[in-house]
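Student: Just a sequence and a predicted model for now, questions to come.
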Amino acid sequence: MSDIIEAYLKEFLKDSKHIEIKRSDIADHFDCVPSQINYVINTRFTQEHGYQVESKRGGGGYIRILKIQLTSEADQIDQMLELIGDQLSYRNGVNIIETLIEQQIITKREGRLILSVIEKSVLHTISNQDQVARAMLLKTFLHQLKYELRSSI
């Protein structure tokens, strides 16, 4: 169900920079509970995926989903580097890699290779601070990718 709701919302975002929805309207449309809509928005429309979400609660409340428009691939990488910080959960790492693939900055094969390196079981055998190690590895990859993009111009 989550995939269907995500696809439905992304269909509207294809032709627009943002959409405004009422959580209850979307829940009624899909005959599901409003918390299902929250789940989709909180997991599929994150900054790591290239979206910003604003909401207003109450009777006239809404949820606004904005597609973040960056001017270049290097800008996208800079934003991702900023999001990572000193620690990175596996889920957020996956989100970043999925976004790089979706934006065609890296291939699916490259994404799978990176994911294999930042996987919990791999990092835990190396360090008991797997979130710190994951952040360092992904930042190193993104810095190299940014360097490659700039040197190819």
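Tutor: Yep, it's here.
Student: Every contact and neighbour count from this point should use C-alpha atoms.
Tutor: Will do.
Student: Show me where this protein has its strands.
Tutor: Counting by DSSP state E, the segments of the chain that form strands are 18-21, 51-56, 62-67.
Student: Distance to Asp28 and mean neighbour count for the ones you listed - can I get that in TSV?
Tutor: Shown next, in TSV, are the strands of the chain (distance: least, Cα to Cα, whole Å; neighbours: other Cα atoms under 10 Å):
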stretch	distance to Asp28	mean neighbour count
strand 18-21	12	16
strand 51-56	19	14
strand 62-67	15	19
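Student: Nearest to Thr140 among those would be which one?
Tutor: strand 51-56 (23.6 Å; Cα to Cα).
Student: List the contacts of the residue nearest to Ser127 when sequence neighbours are not counted.
Tutor: Nearest residue to Ser127, sequence neighbours excluded (Cα to Cα, 6 or more residues apart in numbering): Ala133, at 7.3 Å. By Cα atoms under 8 Å, 6 or more residues apart in numbering, Ala133 lies in contact with 87, 123, 127.
Student: Quick check: the last one vs Ser121, distance?
Tutor: Distance, Ser127 to Ser121, using Cα to Cα, to the nearest Å: 10 Å.
Student: ok, Ser2 touching Val40?
Tutor: Yes: counting by Cα atoms under 8 Å, Ser2 touches Val40, with 5.8 Å between them.
Student: the more surrounded of these two?
Tutor: Neighbour count, other Cα atoms under 10 Å: between Ser2 and Val40, Val40 has more, with 18 against 14.
Student: what about versus this one:
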Amino acid sequence: MASISDIIEKFIKDLMEDSDTVQIQRNELASLFNCAPSQINYVLTTRFSREKGYEVKSKKGGGGYVKIDKVEKLNKDEILHILNKKIDKEITYIQSKMLIKWLMDINLINKRESKIILCAIDDKSLNTPIFGLNDILRAKILRNIIEQLFNIEE
């Protein structure tokens, strides 16, 4: 069964089917779905972020609204910025999986590439005897793979 967040996300994406932009009123949407406006905020921040290909602008006040725009693919500088934010000196396998899924969601890698990357950074592949070393190695390997895939030089 779909969660309320999934339903709201689908509703907004359906509104955007014929256009790259949509303007909604948070309170009206909350009323339509019989939820708190904070639930709408949650969906907007988690499902319609820049990383997922959207830009959200809001105007508060009496005639306030939320405007959601689909944006073009991220450029190399934006990818590098996000990678630096997501991959620090270490990264867990779960965090890596989420990052790889994001790269697939924005069509920067395909399913096959994702499987190869995940296999390379899996704990079974790294298998170090020192606690915490897997996460450090994983971050270095993941950063190197992504930099090479997108020809990003620091």
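Tutor: That came through fine. Every value quoted in this text rests on a predicted model; they were computed, and no experiment measured them.
Student: Format the strands of the first structure as a markdown table; extra columns: distance to Lys146 of the first structure.
Tutor: What follows is the strands of the first structure, written out as a markdown table (distance: least, Cα to Cα, whole Å):
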| stretch | distance to Lys146 of the first structure |
| --- | --- |
| strand 18-21 | 27 |
| strand 51-56 | 21 |
| strand 62-67 | 22 |
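Student: closest one to Glu6 of the first structure among those?
Tutor: For these, proximity to Glu6 of the first structure was assessed by Cα to Cα; strand 62-67 is nearest, at 11.7 Å.
Student: which residue lines up with Leu103 of the second structure in the first structure?
Tutor: Counting by TM-score structural alignment, Leu103 of the second structure lines up with Leu100 in the first structure.
Student: And for Ser38 of the second structure?
Tutor: So, by TM-score structural alignment, Ser38 of the second structure is matched to Ser35.
Student: can you count the residues close to that match?
Tutor: 12.
Student: quick one: the helices in the second structure?
Tutor: 4-15, 26-32, 37-47, 76-86, 93-105, 111-121, 123-126, 133-149 (DSSP state H).
Student: Figure out which of those is closest to Lys59 of the second structure.
Tutor: So among these, helix 26-32 is nearest, using Cα to Cα, at 10.4 Å.
Student: which other residues reach the closest one?
Tutor: So helix 26-32 of the second structure is contacted by 36-37, 39-41, 65-66 (Cα under 8 Å, 6+ apart).
Student: And the residue nearest the centre of the first structure?
Tutor: His49 (2.2 Å; Cα atoms, centre = their mean).
Student: how close does it get to Asp130 of the first structure?
Tutor: In terms of Cα to Cα, His49 of the first structure sits 22 Å off from Asp130 of the first structure.
Student: what about Lys111 of the second structure, distance to Asp105 of the second structure?
Tutor: 10 Å.
Student: Next, show the common contact partners of the two.
Tutor: In contact with both Lys111 of the second structure and Asp105: no residue, using Cα under 8 Å, 6+ apart.
Student: returning to that earlier point: what's the PyMOL line that selects buried ones from the contacts of Ala133 of the first structure?
Tutor: Filtering the contacts of Ala133 of the first structure down to the buried ones (16 or more other Cα atoms under 10 Å) takes a single PyMOL command:
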select buried, resi 123
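Student: quick revisit: redo the helices of the second structure as CSV? Include distance to Gly61 of the second structure.
Tutor: Below are the helices of the second structure laid out as CSV (distance: least, Cα to Cα, whole Å):
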stretch, distance to Gly61 of the second structure
helix 4-15, 22
helix 26-32, 11
helix 37-47, 14
helix 76-86, 32
helix 93-105, 34
helix 111-121, 44
helix 123-126, 50
helix 133-149, 43
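Student: mind listing what the closest residue to Leu15 of the second structure other than its chain neighbours touches?
Tutor: Counting by Cα to Cα, 6+ apart, Val22 is the residue found nearest to Leu15 of the second structure once chain neighbours are left out, at 6.9 Å. Listed by Cα under 8 Å, 6+ apart, the contact set of Val22 of the second structure reads 12, 15-16, 67-69.
Student: which one of these is nearest Lys124 of the second structure?
Tutor: Looking across those and measuring by Cα to Cα, the closest to Lys124 of the second structure is Ile12, at 40.3 Å.
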